[in-house]
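Colleague: no letters, just coordinates:
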């Protein structure tokens, strides 16, 4: 290396900043010495670039849109670097050494191109869906994009050149996340509330200079309310797709359909399929409401007796004195009051088909012996009849009782039990296959809506509540709950407020929706005070001042709305600020704004405590914190 030339580099640093002088070696122009102006140029193009040792020819080619830099002396080469025109010339200074002069053509910089690039960058940021807020190292706002106008009702032009603490003190947002990132010198992510009711997720990222100081802070602000709306839509679409994909598992007609999406129910359905192919009798066991009747109908529809009758008899509903005549029939004149033509019993009516004896554990012992006789292939005689009747009927027995225990107690014949249990199926309780709760809900809701010609849907919280409920009454209880909610709920969305109290037990540790939390907070649940204390305590005076005539005739819900209206109106009137009102009520500022709009409280005309009319909705109010 030419040591004399290199020793003169500090002197060459007196050259203008747009002129660079370098000493290079080798055909790739490896930089051995350079002026500080060249170091500044490399930092403009590559923040982490080290000039010394740089292969200059490759570096110039890469940053000049692939323009080739020839290794031939003489002449002048025009380049485009850092969005401006540059020129390069060089001469050899020794064996395999070169002195290179690189200078920027400051007189011919295309200001129109620079302006075009600036406008392009400005247009890109203003068309971003998320909000963008940029401050410098002193907390001064440099740029706010147009998305903040939509998200938070903030005029970007009003923010430019101001310290970010000014709109914070004016109440335009609840937290200056950019200032936190500036002070802590790290990425900060935090929720932020705005006066128009928007709740956003703000991620502020600091950018550092070479000395490690914060040069800029860039905040990306996303409207969470839009995200939650999209998530609900996605969840509804996924749930619909799931149910459509499982359409093959929703069997039989609308009245005798079995839902089998869980593993345990699929296993149970497999057992029912095998039982349908068998000609012998079947015993179906399970708790009340698990679908034993539907299972028996399923077996009948898939057996070779599907064209014959299916008759279901609830043995517990027939008085003991009539059970024999109901099951086996009677001849004319069999007893006083009997039909003159006699009557067929259920066994005879079910000939060539299937007879379901539900709650068989309730049968008297003498009837159990007669049924065992029929099961063994023997005939029976009607009451008052002499002719033996033989029928071709398949018997399916069902019970929610423990037949083992009844046998031990002598209340059920052991021989009949042993005859029935050869082919037995256990219907699982709903708590053992909760995966089927949502499909069952959708099925029963759809059937009820078609029946009453209405349109209803469940909120996600209601679905979560149903999934947490233990359902001691199993599918029967679930069906009744869905039909009740579909018939009695107001509006098209079934929400938590529509649920009866016994179904809310599973939601004690579940986060409620913001609207439902707000309702409970306004009733004082957060500080341990109940609604009764609020209504009949200090707030009753506020209600009288606002003209509320006590509990309205509309019922509890309207009473809650009147209470909320009076609480919010009084808090806004006395504080003159949505933030101060929110602090007094113990809820978020965005909730105050949204509730006021829902309840018809006119924010722009609330009288402040000093008698002035103030815009409490505007964050820049003189009374804002």
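Modeller: The structure has been received and is ready for your questions. Since the structure is predicted, the reported quantities are computational estimates derived from the model, not experimental observations. Numbering: from 1, shown residues only.

Colleague: okay, CA-based contacts and neighbour counts for the rest of this
Modeller: Noted.

Colleague: for this structure, which helix is longest?
Modeller: Using DSSP state H, we find that the single longest helix of the chain is helix 224-245.

Colleague: show me what the helix or strand just after that one is packed up against.
Modeller: Following the chain from helix 224-245 toward its C-terminal end, the next helix or strand by DSSP states H and E is helix 263-277. Packing contacts for helix 263-277, counted by 3 or more Cα pairs under 8 Å, 6 or more residues apart in numbering; DSSP states H and E, involve helix 292-301, strand 424-426.

Colleague: still on that earlier bit, buried residues in the longest helix of the chain, which are they?
Modeller: 224, 236, 243 (16 or more other Cα atoms under 10 Å).

Colleague: that helix: how far from the chain's middle?
Modeller: The gap between where helix 224-245 is centred and where its chain is centred comes out at 7 Å by Cα atoms, centre = their mean, to the nearest Å.

Colleague: pasting the second one now:
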């Protein structure tokens, strides 16, 4: 029985009269993620929403076995259940790589002899839309904004990606945001430390208060003190007769983000340390001691411990700002985020200039292979450059920036092929090792991940090194 036999002959004839392009356009413009596999699990179609979520090109997606590549990563599993029961299964599933909850619909399709022909997967996040163009229910409560979900806060701060490394970072920062403990963000230039600082603020109880940011490297040494702590009228030559509030005071009740803190001079470090210890300060030229309630987040791309050893950064200040330390992963350490980020900036360009540009498949491969020493900042600039320089709607490889073309030429003989299955293997390894450390035995770990005990033991045997097993065995005996 054909799937359209349920309709009248008239309507069946109408459906058959529609062109293939019509059906393709419908699928391509569907908001939900749609993935179709053959009976063995190999992908035969994935719409743009699915490709963007998984961070893959269409060519790589169609080489993927959807059944095996994600085995153990979705809980509870739905494919075997749907095939065994020969019916559509509606499920609320958690994706363990990102900890996102999805509503999934798994539909096995059979021929007239009841042989499995294909499986259709439809999926969308449990809260897929954060804002509406038109809304019948206006939420006037400020509490929703104050306690917004992690994903909403992430997207509102333009943090794009779904890699395990990214979500592990956000999870740690979200937990730290709930207290006033100082946070030190480390990482290479261009990874977006300021975005993560804003994410912390927006995830905190101070989210409705000011967020004030300053790049310590951009302010001359003779002005940084007055910028931070303000000054009284006529405090120095050229000072305003009205005086000026400093950023520490402007951020009262909220958060002050000090980027490139490693550039601060020793005299400012002393005053900042006193402020952190006592939440008090005096303005330049003043005698009055002022008290504020300001949380401090700091960031640097320098090795502060080496600066401490060289007496260029105070050790007491280092330990004071080092309440929670988090290194923001570089782009090459989360390659599965490259395509979503690139697509995000291309979409912004299209919206701003009313264009409809898209990446050619070889461009996607090149972007994923490149190491991005300038990280997200460099990727953003590269996408904008390619979008401007491309004439038609297709962004082709000849419009790649020179440094990427040079990289590809040098690496043709030792070309790095990014295989999605390898990336998934690495994510599985990280998840299993993390959960193995967190639980006292494999049975508890299996229960937490929604796995059978046999599967859990097999994954531990595959991904956990012998040294870790011996150490856990020793701990359990003690």
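Modeller: That came through, no problem. Everything numeric here is computed off the predicted structure, so don't read it as measured data.

Colleague: any idea what residue 459 of structure 1 aligns with in structure 2?
Modeller: Alignment note (TM-score structural alignment): residue 459 of structure 1 maps to residue 360 of structure 2.

Colleague: now do the contacts for its match.
Modeller: If a contact means Cα atoms under 8 Å, 6 or more residues apart in numbering, then residue 360 of structure 2 has 394-397 as its contacts.

Colleague: which ones among these map onto strands?
Modeller: With DSSP state E as the criterion, strands contain 394-395 from among these.

Colleague: narrow the contacts of residue 360 of structure 2 to just the buried residues.
Modeller: If we count by 16+ other Cα under 10 Å, the contacts of residue 360 of structure 2 have these buried: 395-397.

Colleague: tell me, what residue is most central in structure 2?
Modeller: The residue lying closest to the centre of structure 2 (Cα atoms, centre = their mean) is residue 161, at 3.6 Å.

Colleague: quick one: it and residue 335 touch, right?
Modeller: No - contact status for residue 161 of structure 2 versus residue 335: not in contact, 9.6 Å apart, counting by Cα atoms under 8 Å.

Colleague: which other helices and strands contact the longest helix of structure 1?
Modeller: Using 3+ Cα pairs under 8 Å, 6+ apart as the contact criterion, the elements in contact with helix 224-245 of structure 1 are strand 199-208.

Colleague: matching residues in structure 2 for the strand it packs on?
Modeller: Counting by TM-score structural alignment, strand 199-208 of structure 1 falls onto no part of structure 2.

Colleague: and that strand, how far out from the chain middle?
Modeller: For strand 199-208 of structure 1, the distance between its averaged C-alpha position and the chain's averaged C-alpha position is 24 Å (Cα atoms, centre = their mean).

Colleague: now do that strand against helix 224-245, angle only.
Modeller: An angle of 120 degrees separates the directions of strand 199-208 of structure 1 and helix 224-245 when computed by axes from the mean of the first three to the mean of the last three Cα atoms, to 10 degrees.

Colleague: how about strand 199-208 of structure 1: buried residues?
Modeller: 199-207.

Colleague: now distance to residue 165 of structure 1 too, for the residues you listed, in a markdown table please.
Modeller: Shown next, in a markdown table, are these (distance: Cα to Cα, whole Å):
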| residue | distance to residue 165 of structure 1 |
| --- | --- |
| 199 | 19 |
| 200 | 18 |
| 201 | 19 |
| 202 | 16 |
| 203 | 17 |
| 204 | 15 |
| 205 | 17 |
| 206 | 17 |
| 207 | 19 |
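
Colleague: give me the number of residues near the counterpart of residue 420 of structure 1 in structure 2?
Modeller: Aligned by TM-score structural alignment, residue 420 of structure 1 pairs with residue 321 of structure 2. For residue 321 of structure 2, the tally of surrounding residues (other Cα atoms under 10 Å) stands at 21.

Colleague: and the one 10 residues further on, by the same measure?
Modeller: Neighbour count of residue 331 of structure 2, defined by other Cα under 10 Å: 24.

Colleague: wait, it sits on residue 337?
Modeller: Yes - Residue 331 of structure 2 sits in contact with residue 337 when judged by Cα under 8 Å, with a separation of 7.5 Å.

Colleague: joint contacts of the two?
Modeller: Joint contacts of residue 331 of structure 2 and residue 337 (Cα under 8 Å, 6+ apart) do not exist.

Colleague: thinking again about what came up before, out of the buried ones among the contacts of residue 360 of structure 2, flag the one nearest to residue 209 of structure 2.
Modeller: Distance from residue 209 of structure 2 was checked for each of these by Cα to Cα. The minimum falls on residue 395, at 42.2 Å.

Colleague: tell me who's in contact with the aligned partner of that closest one in structure 1.
Modeller: In structure 1, the residue paired with residue 395 of structure 2 according to TM-score structural alignment is residue 494. Under the criterion of Cα under 8 Å, 6+ apart, the neighbours of residue 494 of structure 1 are 456-459, 462, 485-486.

Colleague: could you check how far residue 446 of structure 1 is from residue 434 of structure 1?
Modeller: 19 Å (Cα to Cα, to the nearest Å).

Colleague: hmm, I typed the wrong one, I wanted residue 122 of structure 1.
Modeller: In this structure, residue 122 of structure 1 and residue 434 of structure 1 are separated by 53 Å, where distance is defined by Cα to Cα.

Colleague: who has more neighbours out of these two?
Modeller: residue 434 (19 against 13).

Colleague: after alignment, which residue of structure 2 pairs with that one?
Modeller: In structure 2, residue 434 of structure 1 lines up with residue 335, judged by TM-score structural alignment.
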